[in-house]
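**Student:** quick one, fold the following:
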Amino acid sequence: MIIGWDPNKVKVLVVHMNKQVTHCFVETVVDKSTFYCSFVYASNYGIQSRRLWSDLSRHKALAGRFPWVILGDFNVTLKFEEHSDGGAFMSDEMIEFQNCINDIEVEDLCNTGFNFTWTKSLKNPNCDVLKKLDRVLVNEEFINTFSNAHAIFQPFSISDHSPALLNIPNGLVHKSKSFRFMNFVADKAEFLPLVENGWKKEVNGCAMFCVVKKLKALKKDLNKLNWQHGNIFTNVEVLKRKLKDCQAKVDTFPHDTEIKAAAVQVLNDYTQACKDELKILKQKVRLKWLEDGDKNTKFFHGILKARKSKSRIESICNEHGQRFFGDKVADQFVSHFQNFFGKASNVQPHDDIGDIFTNTLSVEDANEMVTDVTNDEIKEAIFDIDSNKASGPDGFTAGFFQKSLVYYR
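**Tutor:** Reported below is the predicted structural model:
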């Protein structure tokens, strides 16, 4: 295992090393950011790999409280789908690897590029054995510190392994976030009157056009209602400190009614802010909520941060194999769909389509599909949607429609 670095960009201190892993402490020259980095080249034999898993578990005692990235060739897959042929059972090596991942509390970093990172033979055209043996794993602290970091698995070239590139950008240009309806707003007293006033505005056009225009007009007012007390998460911390101060004053002046009244008001504000925070977190994580205290579990916060990290698209390849990063990613999506939808093609008539569509609907089923949809069916479909599902293209969730329909039904 050979490790090299540019001393003008990073300082590297080797903490510990053996045949399968080298643990390093890395510091950037520019902004003095620090993190632990473990380079792995696991053995092909399961018995020797157990020493690697034990070594990583021991190193967690040192690196677990700091940003930590583990990258390299682990010589074992985690899941069935990481093998081109799939599989029918979990091998002992896979189970031991999964146990190690859970023990040291790391997960795959958001990655792009190749899915399978190892091939049995590049020169044999009949070889179809591909596996994901290389990966970049990070802990929660690494995601918190380097939120824009991602991994890129590049083409094999002449190697049987895909080179892995860990990209830690210095910073991306801040973009204003698009509107997203937060469910907690629907429980505010101002919500229904606000929607009522918005729906009374005159809009000319077909029914669907009127709905879309009214929804767009509501965005500004709903966003203002969302931020009327500032950032919810910051507000919770501020009110918590303020509540402590008020309660300390009550302890000093137990008979002062004004101080006690102020403490009660702050307590009510703090309680409401905590409820709003809980609803936002519940909507963001989009998992089945088990208990009211789920937001305080490490599992919950891990899922939330992992979902946020993996949902990003940091780079993309076009049809010519060119890779684009940052702001140019969105341009490639636009270009792709412009080419896909914006070109006309010659269509040849086909007289006999019976050999193409072998599975057809019966006359009764076909007639059922074109019957008029009743208002009760629309209401049932809308109310059947989980209010914490992801928002649509216009930023509104099902929760908005459910609360609004309760008012207008």
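**Student:** okay, CA-based contacts and neighbour counts for the rest of this
**Tutor:** Will do.
**Student:** mind checking how far the residue nearest to residue 12 when sequence neighbours are not counted is from residue 303?
**Tutor:** Among residues not flanking residue 12 along the chain, residue 26 sits closest, at 4.7 Å (C-alpha to C-alpha, 6 or more residues apart in numbering). Residue 26 sits 27 Å away from residue 303, taking C-alpha to C-alpha, to the nearest Å as the criterion.
**Student:** neighbour count winner among the two?
**Tutor:** residue 26 (18 against 15; other C-alpha atoms under 10 Å).
**Student:** would you agree the more buried one is in contact with residue 36?
**Tutor:** Yes: if you go by C-alpha atoms under 8 Å, residue 26 and residue 36 touch, sitting 6.0 Å apart.
**Student:** show me where the stretch 251-400 of the chain has its strands.
**Tutor:** 315-317, 323-325 (DSSP state E, counting those that start in this stretch).
**Student:** out of the ones you listed, deepest packed?
**Tutor:** Mean neighbour count, computed with mean count of other C-alpha atoms under 10 Å, is highest for strand 315-317 among the strands of the stretch 251-400 of the chain, reaching a mean of 17.
**Student:** now show me the structure for the sequence below, then we'll compare the two:
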Amino acid sequence: MIKFASWNIRGLNALIKQREVRDFIRVKSLSLCCIIESKVLPSNLGDVSGRVFGSWNWVSNGLSCTQGTRLIIAWDPSVLSLIVIAQHLQYVNCEIRIVGVERRDLWRALRKFKAFIDNKAWIAMGDFNTMLFPHDGLGCQYIWIQKPSGDGGILRKLDRILGNLEFIDKFGDASDFFEPRGISDHSPGILTFKGGKRIRNCGFKFDNFLTSHKDFLSSVEGVWIKQKRGSYMKKILLKMQEMKGVCRRLRNSYGCLDKKVTLLKSELDVAQLACDLDPFNDLLKEDVAHLLLAYQQARNDQLEMVKQKAKISWLNEGDGNSKFFFHSMKEKRNRNHIAAIKDSRGMVFEHDEVPKAFITHFSGILGTFDAMVNPSMEDCVFYRSFFNGISAINSTHY
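**Tutor:** Next comes the predicted model:
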């Protein structure tokens, strides 16, 4: 099913509107979306379109506009191809073609199997013989060579070991390694991870958006004015422990922010549709205004919570936190994990032996710890040479 959509968004610079458009494209499974009255400056089109449309292609008439871009057309390149014929301040004329369906049987089968396994840990590994982006085939280790024994061969990374979000959550210590090719032109891939039960310790986490709660300051003051016995540090410790319960009660009053945003969005859609049918009803207009305010506040709280969890610098610039972003963060964390290392003698150390290998290596370079005698200034060679030179200069002057 191919779906096109157009939306007069009345400005796409606000983060909440960018997130709204992206969710709209995802929920409605669109293949093409035309944004009208985006009001985005041509210099900001790349950043805004990247946050909103992700890997989609897009065109605009920004060069024809003097006060911000009016039209942005974005489409899924795996479904459609688009050629611009003419563009103007008021329109963009283009030709759209539907892309062929090669190599889709595999993805269709994987989607069916994903529905079968539901929320279980799942991995897919092997030679996929394709790439999502051209740079995906490049890297420091090529695992497929077209001509292993000749010149001018093609080097690519076509073999993959992929795991879903449930697998990464359950086996966070998993690592993969591709061995030498041997007699083949492809490298064999090995996936290792620890089995057994994992126990997670859930600590206290403070959500920054709680500071905007109307009862936050009064709740903190109520705890802080209470008298506690003990030293100053013990008093602060007791008050901070009591503050945990207060913060948890305030956090529970918000409920699940994701479900709250979804519910408010549904209620806002219903209210706006009812207001469109009866535009002169003041009660419906008031309900729409209240729901819109509550929806925007819930969206902002959700964005603040996800920003705090991510702790990444470019989120401060306002990214909307897509599902792909969280997968990328988990991939980055696993990529930085050192599962095995080889020393100068060729010995391989894995898992718990890796830290010991580092200590042994740097101990041989830096040496071991020893109590160092701090020499007095009178015994310092630099001190004696410096002041002997000063004495010689003074005697010369006199």
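**Student:** could I get the TM-score for this pair?
**Tutor:** Scored against TM-score structural alignment, normalised by the length of the second structure, the superposed chains reach a TM-score of 0.43; 225 aligned residues with a C-alpha RMSD of 5.4 Å.
**Student:** could you dump the strands of the stretch 251-400 of the first structure into JSON lines and include distance to residue 341 of the first structure?
**Tutor:** Formatted as JSON lines, the strands of the stretch 251-400 of the first structure follow (distance: least, C-alpha to C-alpha, whole Å):
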{"stretch": "strand 315-317", "distance to residue 341 of the first structure": "19"}
{"stretch": "strand 323-325", "distance to residue 341 of the first structure": "22"}
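**Student:** closest one to residue 285 of the first structure among these?
**Tutor:** strand 315-317 (24.3 Å; C-alpha to C-alpha).
**Student:** contacting residues for residue 302 of the second structure?
**Tutor:** Residues near residue 302 of the second structure by C-alpha atoms under 8 Å, 6 or more residues apart in numbering: 257-258.
**Student:** same thing but at 7 Å, please
**Tutor:** By C-alpha atoms under 7 Å, 6 or more residues apart in numbering, residue 302 of the second structure lies in contact with residue 257.
**Student:** got the buried residues for the helix or strand that contains it?
**Tutor:** Per DSSP states H and E: residue 302 of the second structure is located in helix 282-310. Neighbour counts over helix 282-310 of the second structure (16 or more other C-alpha atoms under 10 Å) mark 284-285, 287-288, 291-292, 294-296, 298-307 as buried.
**Student:** so which of the strands of the stretch 251-400 of the first structure is nearest residue 281 of the first structure?
**Tutor:** Judging the strands of the stretch 251-400 of the first structure by C-alpha to C-alpha, what sits closest to residue 281 of the first structure is strand 315-317, at 27.8 Å.
**Student:** show me what the closest one is packed against.
**Tutor:** strand 323-325 (3 or more C-alpha pairs under 7 Å, 6 or more residues apart in numbering; DSSP states H and E).
**Student:** distance of the closest residue to residue 300 of the second structure other than its chain neighbours relative to residue 304 of the second structure?
**Tutor:** Distances taken as C-alpha to C-alpha, 6+ apart put residue 16 closest to residue 300 of the second structure, at 7.5 Å, once the chain neighbours are dropped. Relative to residue 304 of the second structure, residue 16 of the second structure is positioned 12 Å away (C-alpha to C-alpha).
**Student:** and for residue 124 of the second structure?
**Tutor:** Residue 124 of the second structure is 34 Å from residue 304 of the second structure, by C-alpha to C-alpha.
**Student:** now do residue 219 of the second structure
**Tutor:** In terms of C-alpha to C-alpha, residue 219 of the second structure sits 21 Å off from residue 304 of the second structure.
**Student:** equivalent analysis for residue 114 of the second structure, please.
**Tutor:** Taking C-alpha to C-alpha, one finds residue 114 of the second structure at 31 Å from residue 304 of the second structure.
**Student:** ditto for residue 356 of the second structure
**Tutor:** 40 Å.
**Student:** for the helix or strand that residue 334 of the second structure is a member of, which positions count as buried?
**Tutor:** Per DSSP H and E: residue 334 of the second structure is located in helix 323-335. Using 16+ other C-alpha under 10 Å as the test for burial, helix 323-335 of the second structure gives 331, 334.
**Student:** show me the contacts for the residue nearest to residue 12 of the first structure.
**Tutor:** 10-13, 34-37.
**Student:** how much space separates it from residue 260 of the first structure?
**Tutor:** Distance from residue 26 of the first structure to residue 260 of the first structure, by C-alpha to C-alpha: 52 Å.
**Student:** kindly report the same for residue 375 of the first structure.
**Tutor:** 52 Å.
**Student:** more neighbours, these two?
**Tutor:** Each of residue 375 of the first structure and residue 260 has its neighbours counted (other C-alpha under 10 Å); residue 260 has more, 18 against 10.
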